[in-house]
Each structure stands twice: as structure tokens, then as C-alpha cells.
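# Sequence plus predicted model, see below.
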Amino acid sequence: MDIDLLKTFLTVARLKSFTLAAKELQMTQPALSKRIKRLEAIVGRQLFDRVGNHVAVTEAGQLLQQQAPQIISDIEDTVQNIRDLSGKVSGELHIGTSHYIGLHLLPEYLEQYADTFADVDVNIEFIDSELAYERVLSGELELALLTFPQQKDPRLEHELVWKDKLAIVCHKDYALTKESNPLEQLENYPCILPPAHTFPRELFEVQLANAGVTLGKVKTANYLEVIAKLVACKMGWTLLPTRLLQSPLVSLSSEQFLSDRDMGIIYRTNKTLSNASQELVKLLQTANNNRQYQPQ
């Protein structure tokens, strides 16, 4: 079976829309519909009930949705394992990364990797940490780089690569800075955090709770860079990695007030990584080794 048909099916099933799926896959909607019809002809059952612009997965589709990721993973693993028998580092490397890691931490290593392993076709997907976590578990991604969750799934290997120092920050002229003890007045000012039920939000809430901080009004924004911009407009206070701390933002907390944020690589414990993935893991491990010997 053509695994592209299965990947197309999974995208439609996840987004519940032919239009959105076609946009994400960068193909025309008629071409996408043709793939789904071809897959339905192969399995002999209708996979979607079409209602206007939205679709619902049928019972047959639900069964395929459960098993397709493993089918895709098995086929891709077999092909890659055959290629890896030569010991050559080549083929396709598809990884997911959070926006923060992809923008601020990965580039220097990615450039080195591309120069060293020119025969590897690297595809990077910028996605939220919790979605990347799910897609590594399902086999859709071999590797992902993300903020570690509070509860780690034992089916995944978690290799620490980076530790981020965090600080409570606001604009230098924000009213909070005029308080005699700003850290005791945080609940009286709006806080801007990542959306609920995301790994960074869970981490930040735990950090604040451990520090004895009570939250008042909470606003949300999707990315730390956006949150930094909003705080720079005096919209509230937040937690940020210290690498994003630049004028007009100032830190209200000491280095000991909050714990570090752990970030790194995840991959399945029951899967042998391809040569291309192994080399990326080795390269990123040097970041962790270098960090261990730097003054904190």
C-alpha cells in the first residue's frame, strides 16, 4: 500500500476537513479527494462521512486511524533499516521541534549537521511540544525536540540537551516595578502565559506554585516571543527564559527563585534509530556535555 495515501488519510482525520488538510499538505483539494477515494477503493469501505466542509471518520476509518501510524512506521523503518545496512548516513530525517528550540537553540547544530551529512534530506516541522510528543508516540515522527512534560511517558527516551534559566519579568516602567516588594504583589497584576494544557504552561504553573506565587488574572499567547512582545507593551508580567530578557524587559526574581526548564530529544524506547537520527542525537549530546562544563 502507498503510505502517502495513509498519511493523507491521517491528516484529514486529524483536521476533520479536506480543505485544511489540502492546505497543510500543499496540494489541491481535488488531488487530495482522489487519494482518499483511491484508499477507500483499496480497503473497500467508506472512511469519511462528508457533511459540508467538515468530515466525520466512519467506523472503518476509526479502525484505520488507530492502525495506520504503526503501518507507516513499520514500512518506513524497514526501508530505512535496509539503507542503514551500508553504514551510510543518508535518507530522510523528519523531526519535530518546538518554535522556541527551533528558533533559538537548534540552528547552530543544524548547520553543522547539514555540512557533515549532505546526503540526508532534513525535514523540520515546527509544532507545539505536546503535539510533537503525541506524534513520536504514534510513530509519525522519529525524533522531536521539546520542553519535557511534568509526567514523562515511559515508552519514550528523554535525553536532556538544554537547561533554560527562567525569570519573572515585566516592562521596566510597569506599575508592578514600583511596588515595595513586587514578587508579593504578582496576583494583583495580569500575567501572560502560554495556553492551558500545554507543556510550557504546566511547567510555569508548577514553578510559580513552588515559589509560592498566587496567580490573579491570566491572559494567554501562543509563543514565548509573542508573550515577550506583549509584556514589553506593559500588558502584564510573565515567566521567560533569560535569553529572551532584553530592554525594556527587566527581571523581578533572583536566579534561585525559579528552577531551570529542561528541554531535549525524545524518541521511542522500542525503536532502533536510523543512522541519520543517531548522528543528530550524538551531535545534540555535545550541547549537553558542553553545558555541564560551563559555569551556571
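That came through fine.

# Could you use CA atoms for every contact and neighbour count after this?
Will do.

# buried residues in stretch 64-75?
Across stretch 64-75, burial judged by 16 or more other CA atoms under 10 Å covers 64-65, 68-69, 71-73.

# Does anything pack onto whatever helix or strand Val55 lives in? Which helices or strands?
Secondary structure from DSSP states H and E places Val55 in strand 54-57. If contacts are counted by 3 or more CA pairs under 8 Å, 6 or more residues apart in numbering; DSSP states H and E, strand 54-57 sits against helix 3-15, strand 48-51.

# Contacts only, for Asp2.
Taking CA atoms under 8 Å, 6 or more residues apart in numbering as the definition of contact, Asp2 has no neighbours.

# neighbours around Glu142, how many?
Using other CA atoms under 10 Å, Glu142 has 23 neighbouring residues.

# Please compare the first structure with the one that follows:
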Amino acid sequence: MRPENFSIEGLAAFVAVVDHGSFSAAAEKLHLTQPAVTKRIQTLEQTLGEPLFERQGRQTRPLEAATIVLPQAREILARLADIERSLRDRGEHIGGVLRLATSHHIALHRLPAALSDCRRRYPDIELEFVFLDSEAGIEAVARRQVDLALATLPDQLPDALEAGTLWTDRLTLMLHEALLRDAPDPTADAFTGWLEAQPAILPPAGSATRVRIDRALHRIGLHLEARHESPYLEVIRVLTRAGLGIGVLPRSLGAPGLACPDLPGLDITRSLGWVRHGARHQSRAENAFIALLGETGTGLEG
């Protein structure tokens, strides 16, 4: 195996096949034909002297050699991207492509004004969006698939990543007003037992938001049984408004017909912000966009 035989195009095709799960999806992402992607993978396999994928019908499964090559392939492509960004950033001009991963909630409720300002102030910044759950967005940053993730921040990040808080949500119990008609008085001890007997609609177990919800409920001795789970807070609100159970949602998502009973000692907050890879070049476009987001105002939403 000779290093000079390696092709950047081959490595890019390889990573795209792994990330998108098939040769056809990788071809679409790279704006190539599927035979072109196949040829690049075959050439890379010949250089390595080992097969990288097992193809079974439409399914493509990475082999052991692929799992060994993948981290180094990502690193090579990331370093080349850093070189390109460094060269592009030599002047004072602010522009270029900025790849963003964002949750649907942040995109709907936090970004509209910032995006309008970005378009007006930095017309040469080209924003590319991928909509991912917070955990998946942070993982995309770790893999250097995106430049920046806007996400619910976990308690801990991998050492290579850095983050900043932009907004803070205060969450509360929400349920359809009709459910409260036969409930004990919210100030009575029996109300906690009544709540625990109701189905709950919560974010997925293990997600950053769910961790904060479970921790806060545990502190006051309340256990809610999740009948339904969804990573989309707007879906939880729809199900809650339909009377299907108790939701735990940001106060900003309150709506007519939804009651928000206050329980003594219950305090649920979560931080929303940006996450990026600390080892890669931070472009002027990226820093400008983060500063612009900060101008929308940090602080506690209540």
C-alpha cells in the first residue's frame, strides 16, 4: 500500500457511504452517479488491499476494515476542510458556507429573527441546515459532519467539543384543563398520587431534556410513567392538548386549554446553545453567527 495512491475523492465517497447507509444515498449527497461512487470505493479498496463494505441487496454494511479506516478518513477530510477555511478567512470578508445542525424546537422558536438578521448583515454567509435531535446534532459536530450544532446542552460534552449557552428554558407540567376537573386540589398531598396515576408524554429517555425532567421530579418524590415519548416538543404539546396525558414542556409552549399546575419545589430548567469542535478552524462566518445569536438575548425564559 502506497500513501500516494490515496485519493481524497475516494475517502470522501467512503465516508459518505458510511454516513448515509448506501451507495445511492452517498451519490446523491456528493452529486455524483452511483457508478462513480462505486468506482471510487473500488479504487480505495484496491489501495487498501481489503474490502470495506458488504452489499446485501439495497443494504450496505461496513466491514471491520471500514471501522478501522473511518476515524482517520474523517480526520483527513476535516483537516483539508480546515485548510480551506483558513485560506478563505485571510481577509476581513465574512462569508462562505456554514453547516448547521439544529433541533426543530430551536429552529421554530429561537432562530427566525437571527436568520433574518444574518441574511441582512452577512449576505455572503451561506447557511446549510440539517435538522437533528440535540444528541444527534452534537454527535455530528464530534464527527465533523457539521460546523455548529444548536442544541439542548448536556451535563458533559466530549473533551474535544466546546459549547456556549444562548438561552435557558424553564419547563413545567402541562395538561388539558378537562383532566383537572376530577383531580384533587393541586395544593393537597393527594394531588401527587393523582399525577402519578396519569399517563405521561415525555421526551425520550436518556435525552438531555429528559434527564433534567427526571432529576427534578425525583427531587420532589414524583414519578411519571411515560406512556408516549417524542423528541419533538411540539408533538408533545399536541398530544397534551388532546388530553392524552401530562406533558412537561417549556412555559413558552403554553396555549389555551392547557393548565400548568405549580408543584412546590419543582424547578426544571435546561440550557440551549451552540456546540462546536474545539480542534477545527473557527471561521469568521461561524464566529459572526454565534455573536449574532448572542444578541437575541441570553437569560431565563419564564
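It's in. All values derive from a computational prediction rather than experimental measurement.

# mean distance, the longest helix along structure 1 to its aligned residues in structure 2?
Using DSSP state H to assign secondary structure, the helix with the most residues in structure 1 is helix 59-84. Taken over the aligned residues, the distance from helix 59-84 of structure 1 to structure 2 averages 1.1 Å (mean CA distance after the TM-score superposition for structure 1).

# gap between the alignment partner in structure 1 of Ala149 of structure 2 and Gln150 of structure 1?
With TM-score structural alignment as the criterion, the equivalent of Ala149 of structure 2 in structure 1 is Ala144. From Ala144 of structure 1 across to Gln150 of structure 1, the span is 17 Å (CA to CA, to the nearest Å).

# out of these two, which sits in the more crowded spot?
For Ala144 of structure 1 versus Gln150, the count of surrounding residues by other CA under 10 Å is larger for Ala144: 26 against 12.

# Pretty sure Ser230 of structure 2 sits against Pro203.
Yes. Counting by CA atoms under 8 Å, Ser230 of structure 2 sits close enough to Pro203 to count as a contact (5.0 Å).

# Return every residue with contacts to both of those two.
When contacts are counted by CA under 8 Å, 6+ apart, Ser230 of structure 2 and Pro203 have Ile236 as shared neighbours.

# who has more neighbours, those two?
The neighbour count for Ser230 of structure 2 versus Pro203, taken as other CA under 10 Å, is higher for Pro203 (24 against 13).

# What's the match for the more buried one in structure 1?
The alignment partner of Pro203 of structure 2 in structure 1, by TM-score structural alignment, is Pro194.

# again with Asp117 of structure 2
In structure 1, the residue paired with Asp117 of structure 2 is Gln112, using TM-score structural alignment.

# Tell me roughly how far the strand or helix carrying its match lies from structure 2 on average.
Counting by DSSP H and E, the element that carries Gln112 of structure 1 is helix 107-116. Relative to the matching residues in structure 2, helix 107-116 of structure 1 has an average distance of 1.1 Å after the fit, by mean CA distance after the TM-score superposition for structure 1.

# Please look at the match of Pro203 of structure 2 and Val218 and confirm they touch.
No. Pro194 of structure 1 is beyond contact range of Val218, at 9.7 Å (criterion: CA under 8 Å).

# ok, back up a step: give the burial count for the match of Asp117 of structure 2, as a bare number.
Using other CA under 10 Å, Gln112 of structure 1 has 12 other residues around it.

# So which elements touch the longest strand anywhere in structure 2?
Ordering each strand of structure 2 by length in residues (DSSP state E) puts strand 161-176 first. The helices and strands touching strand 161-176 of structure 2, judged by 3+ CA pairs under 8 Å, 6+ apart, are helix 233-241, strand 246-250, strand 258-259, strand 268-277, strand 300-301.

# so can I have TSV of these showing distance to Leu52 of structure 2?
As requested, these are exported to TSV (distance: least, CA to CA, whole Å):
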stretch	distance to Leu52 of structure 2
helix 233-241	39
strand 246-250	45
strand 258-259	53
strand 268-277	27
strand 300-301	49
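
# winner for burial among the ones you listed?
Neighbour counts (mean count of other CA atoms under 10 Å) averaged over each of those peak at strand 246-250, with a mean of 26.

# I'd like to know which elements that one is packed against.
For strand 246-250 of structure 2, the packing partners by 3+ CA pairs under 8 Å, 6+ apart come out as strand 161-176, strand 199-202, helix 233-241.

# Any idea which of the ones you listed gets closest to Pro261 of structure 2?
With CA to CA as the criterion, Pro261 of structure 2 lies closest to strand 161-176 of these, at 6.4 Å.

# How far off centre is that closest one?
14 Å (CA atoms, centre = their mean, to the nearest Å).

# Likewise for stretch 248-263 of structure 1?
Taking the mean of its C-alpha atoms, stretch 248-263 of structure 1 sits 22 Å from the chain's own mean (CA atoms, centre = their mean).

# who touches it?
Residues outside stretch 248-263 of structure 1 that contact it (CA under 8 Å, 6+ apart): 145-148, 160-172, 177, 182-183, 203, 207-208, 211, 231-232, 245.

# And the buried ones among those, selectable in PyMOL?
Of the contacts of stretch 248-263 of structure 1, the buried ones go into a single PyMOL selection, burial set by 16+ other CA under 10 Å:
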select buried, resi 145+146+147+148+160+161+162+163+165+166+167+168+169+170+171+172+177+182+183+203+207+208+231+232+245
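
# Ile201 is in contact with His228 of structure 2, correct?
Yes. The pair His228 of structure 2 and Ile201 qualifies as a contact (CA under 8 Å) at a distance of 4.8 Å.

# Alright, I will stop here.
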